[in-house]
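S.K.: No letters, just coordinates:
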């Protein structure tokens, strides 16, 4: 599982360039000063984002990675005069590495003198390797080219052209009553209750993992070991409870790397739900997991890992030995728990809120479910006799999970299709594929089709038939939704939105409402018809946006207010469609960092951050055509709260 998390984490780094928040922690510039006909001074400078720091070339060994300046063709065309000099640094003791570390804060300067050996030399290449840190450290590299000639290059801070200045200024609104955005902010769906839901999801995943052939047979063996080898009953119970605690701890620790990435940029993990190619990667990974559950191959970590952990537990003994036994369980059960944890990762990535916190909560729930039977059976060993025997039913559990993995995989492919505007996986096709998957699951549960690991002439149990019946009912529910007889509200957020349909060509607005996808066009129309505006910051891959539209906006009273009283402006933050060339521009932040705006999503994401200091979706603002804020902003909430919020804004507008 560690390997899986590292792979996913690496993917997040690779694709983090697509994040909606593009703040870079280090902004580099360069200068070249001519000292004489053969000597030059190369200067590299950087502005470092607040609370971040970059390590010196001379930080102590055994700590974080030092900066390194690598010059190309030294000795052939030029030589270095002494070592590179640095600006002022700070030295502090690191509790992590237990060494003194030297680093820069806010600003840094590297200065290197050189002597020209080849009169024909016209440029010098420099590559700077560095590490920038804030709770977590990110390796980076920056290339510089210094032009040598009669007129030394002096690159000052990058500027933007006049057109970019005009387009940048147009992004910033002169809002009235801006403080009202956060005053008396309406309560959204309680984040704590959402975390409890995620904990329950993780706990359910852990309970399912207990029923797999990788975990279930280990319960009586492990409990018997503790009760028999511990000398006394109380000692056996203590050891079993400690073993359970370490299981929970291990799965919690697996989520910590995601907190570190999240501390780099709060939006990095959210790119899982909006980045096209990362969603495609997850689709492929989940399909791969599914077929492992079907029995076509088995996912295993290297057996040497389990052997080493087992040997360590035998040698260490005591508390340390029990810890290594828990690690051994996590490794040997990976072929069954890995795909389930992958599904948990996907589900928390699609959930609202902080992804890292969601994942930790889910992991704790998963570990708690795995640990619970070891503690309970240690307390009540007689219960072991009531456990069912291992058998073919555990293979059935794995196959059912395989079908669920395929269903979840399709959601990631749908995200990629929506954000990329491919127009391939429309709502009807998505639902049709789900119908096929659950028809196959139903046929499997009733024994009509089999997979490689299924025993021949297997008797179909009553429980299996019951689950098969539930699957058949779900197929009927999906079929009614496909036929437009029901609205599939129970699945809100998973299938593509209603307007992303094979049969709806003209209006791609939610629920058939009239909407604008450009702020200025919408505001001009609102002024013309003298109506207030509902500003809807949304996303193609935003699950809670779909839930709001399909469960809250669809309420007859809310729908009537939206249709008759407000002008709807929907701005899609994850829209990867390129802006026309004349509308692309560079936006320069106060820090000097320049962000190139080339897609629709980048434009509206920057617009939302600059004017409303928010980066989440859904995010709703009521505003007049004169840029007066009419009520506090709201996000994901219930129907009654949302309706009251709309009416309050309308009342203020009319008054």
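M.R.: The structure has been received and is ready for your questions. Quick caveat, the model's predicted, so the values are computed rather than measured. Residues are numbered from 1 along each chain as shown.

S.K.: When you work out contacts or count neighbours from here on, use the C-alpha atoms and nothing else.
M.R.: Will do.

S.K.: Helices of the stretch 201-350 of the chain, start to end?
M.R.: With helices called from DSSP state H, counting those that start in this stretch, the stretch 201-350 of the chain shows them at 218-229, 233-253, 256-264, 276-293, 303-316, 318-332, 334-350.

S.K.: Would you reformat the ones you listed as TSV and include mean neighbour count?
M.R.: Below are those laid out as TSV (neighbours: other C-alpha atoms under 10 Å):
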stretch	mean neighbour count
helix 218-229	17
helix 233-253	20
helix 256-264	18
helix 276-293	21
helix 303-316	15
helix 318-332	20
helix 334-350	22
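
S.K.: Make JSON lines from those and add distance to residue 542 to it.
M.R.: As requested, the helices of the stretch 201-350 of the chain are arranged in JSON lines below (distance: least, C-alpha to C-alpha, whole Å):
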{"stretch": "helix 218-229", "distance to residue 542": "40"}
{"stretch": "helix 233-253", "distance to residue 542": "27"}
{"stretch": "helix 256-264", "distance to residue 542": "19"}
{"stretch": "helix 276-293", "distance to residue 542": "13"}
{"stretch": "helix 303-316", "distance to residue 542": "39"}
{"stretch": "helix 318-332", "distance to residue 542": "33"}
{"stretch": "helix 334-350", "distance to residue 542": "8"}
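
S.K.: between those, which gets nearest to residue 104?
M.R.: Judged by C-alpha to C-alpha, the one of the helices of the stretch 201-350 of the chain that comes nearest to residue 104 is helix 256-264, at 17.6 Å.

S.K.: which helices and strands sit right next to the closest one?
M.R.: If contacts are counted by 3 or more C-alpha pairs under 8 Å, 6 or more residues apart in numbering; DSSP states H and E, helix 256-264 sits against strand 136-147, helix 355-379.

S.K.: right, so these: which one is the most enclosed?
M.R.: Highest mean neighbour count among these (mean count of other C-alpha atoms under 10 Å): helix 355-379, with a mean of 24.

S.K.: and residue 445, which of the helices of the stretch 201-350 of the chain is closest to it?
M.R.: The minimum distance between residue 445 and these falls on helix 276-293, with 14.8 Å, by C-alpha to C-alpha.

S.K.: The helix or strand hosting residue 481: what's the following helix or strand?
M.R.: For residue 481, the element it lies in under DSSP states H and E is helix 462-482. Proceeding N to C from helix 462-482, the next assigned helix or strand is strand 515-516, under DSSP H and E.

S.K.: The structure to be compared is supplied as follows:
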């Protein structure tokens, strides 16, 4: 079967593509056999292969959910009143106006995504500092308190008034979308912080554009649809108290994001998981059983309880699955004496360059390096060395980065029994256990 070789999830790290030839990868089309990866299960394989697609779907659904927040809902009458005056236009022209409106809304946020990615190296370096992580978490919690109704985040009145003015032509529809993108900031701003941080850590402007454009589509498609049918709308659904409940739910999401950002500060991975699980469980208890918000339909109470129970079960499962994991690979700090000893006894060496703020590094640690077969091989047949790049400025680390030509994290280097690197085996992204075992087998 003829295939074209490429990279999946290349957006996961910031340094770009590795060198094809140095890694021993073919550079031309050929006939190969594709086999389902073993050891990770069908669901795990699907998630690994479709990482970007699932991420985009999640961001799109998040954009749709933002339409249910109280400060987005008032934008609907503004949109309808603006496009209602064009109800006499032909459907085709009105559709084009709606698309220009959607484009304007998307441009505002997509620009932020690209800028964040292009400055990712700087922001990623800043995010290594614990004080910055704590400050970021505090900002997210403060914004969450505004979603809980403890304080109100408002935009200056002149910007809101600008959104309600009428401008002619397709340029007017584009400007309308651009303006509403700014007016929507009090609602989507808290989520932009988390998304901007993630995009900056990848350093990939294409990913930044895709994520923020997708978020804008989720936020803007309902508004653009209303714009298209504005002449046929007699009334809008009542907002009601149920929107306050949705807003509180989004507030809990911000608290969970804050917990996620400070997870690297815990020396124990289990402690970070427990913190995040406690937040999810507290959200379930509050949203499902403590909150007294009522809805305009009878089944709203059952819906609240169902979501609350689901969150509680999710938190319980997350803690249980983490606790039930066996011990992971035992690592040693880098030293020349350790390398010389490994060479003298004829053992291969694996050197893992990682950082606490690196998401693929955590995936490797939590999944691949906790696989029972890998733990057994590492204990009996390998010398396992870990180089912590979380803090910059260590002279030894800087020397190792130059010596092994490490351009980003994660980077896993395989040295044979003679201490020579097998460059074609180098790992620069998350690798499932079954694939990692094959790399280990080559140098055993």
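M.R.: Nice, I can see it. Owing to the predicted nature of the structure, the values given are computational and were not obtained by experimental measurement.

S.K.: May I have the TM-score of the superposed chains?
M.R.: Remark: TM-score between the superposed chains equals 0.80 [TM-score structural alignment, normalised by the length of structure 2]; 408 aligned residues with a C-alpha RMSD of 3.6 Å.

S.K.: picking that back up, between the helices of the stretch 201-350 of structure 1, which gets nearest to residue 459 of structure 1?
M.R.: Among the helices of the stretch 201-350 of structure 1, helix 276-293 comes nearest to residue 459 of structure 1, with 20.5 Å by C-alpha to C-alpha.

S.K.: count of neighbours near the equivalent of residue 129 of structure 2 over in structure 1?
M.R.: Mapped onto structure 1 by TM-score structural alignment, residue 129 of structure 2 lines up with residue 275. By the criterion of other C-alpha atoms under 10 Å, residue 275 of structure 1 has 26 neighbours.

S.K.: ok, residue 275 of structure 1 to residue 109 of structure 1 distance?
M.R.: 35 Å (C-alpha to C-alpha, to the nearest Å).

S.K.: show me what contacts residue 141 of structure 2?
M.R.: Contact analysis of residue 141 of structure 2 by C-alpha atoms under 8 Å, 6 or more residues apart in numbering lists 254-255, 258.

S.K.: cool, and residue 454 of structure 1?
M.R.: Residue 454 of structure 1 touches 392, 395-396, counting by C-alpha under 8 Å, 6+ apart.

S.K.: Okay, and which of these map to helices?
M.R.: Counting by DSSP state H, the part of the contacts of residue 454 of structure 1 found in helices is 392, 395-396.

S.K.: Taking the residues you listed, please make a PyMOL selection of just the buried ones.
M.R.: Selection of buried members from these for PyMOL, criterion 16 or more other C-alpha atoms under 10 Å:
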select buried, resi 395+396
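
S.K.: For the ones in helices among the contacts of residue 454 of structure 1, give me JSON lines that also has distance to residue 468 of structure 1.
M.R.: Shown next, in JSON lines, are these (distance: C-alpha to C-alpha, whole Å):
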{"residue": "392", "distance to residue 468 of structure 1": "16"}
{"residue": "395", "distance to residue 468 of structure 1": "15"}
{"residue": "396", "distance to residue 468 of structure 1": "11"}
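
S.K.: Just the closest of the ones in helices among the contacts of residue 454 of structure 1 to residue 331 of structure 1, please.
M.R.: Minimum distance to residue 331 of structure 1 across those is 19.7 Å, recorded for residue 395 (C-alpha to C-alpha).

S.K.: residue in structure 2 matching the closest one?
M.R.: Aligned by TM-score structural alignment, residue 395 of structure 1 pairs with residue 244 of structure 2.

S.K.: do you know how far its match is from residue 295 of structure 2?
M.R.: 10 Å.

S.K.: before we move on, back to that, select, out of the helices of the stretch 201-350 of structure 1, the one closest to residue 44 of structure 1.
M.R.: Nearest to residue 44 of structure 1, of those and by C-alpha to C-alpha, is helix 256-264 at 23.9 Å.

S.K.: now the angle between helix 355-379 and that closest one, please.
M.R.: Angle, helix 256-264 of structure 1 to helix 355-379, by axes from the mean of the first three to the mean of the last three C-alpha atoms, to 10 degrees: 160 degrees.

S.K.: does the match of residue 395 of structure 1 really touch residue 71, like I thought?
M.R.: No: taking contacts as C-alpha atoms under 8 Å, residue 244 of structure 2 lies outside contact range of residue 71: 10.5 Å.

S.K.: What is the equivalent residue in structure 1 for residue 436 of structure 2?
M.R.: Under the alignment (TM-score structural alignment), residue 436 of structure 2 maps onto residue 642.

S.K.: Could you tell me how many residues sit around its match?
M.R.: Residue 642 of structure 1: 22 surrounding residues under other C-alpha under 10 Å.

S.K.: In which helix or strand does it reside?
M.R.: Going by DSSP H and E, residue 642 of structure 1 is part of helix 639-654.

S.K.: tell me what that helix is packed against?
M.R.: helix 556-565.

S.K.: distance between the helix it packs on and the chain's centre?
M.R.: 34 Å (C-alpha atoms, centre = their mean, to the nearest Å).

S.K.: can you name the residues of structure 2 that that helix overlays?
M.R.: The aligned range for helix 556-565 of structure 1 is 372-381, by TM-score structural alignment.
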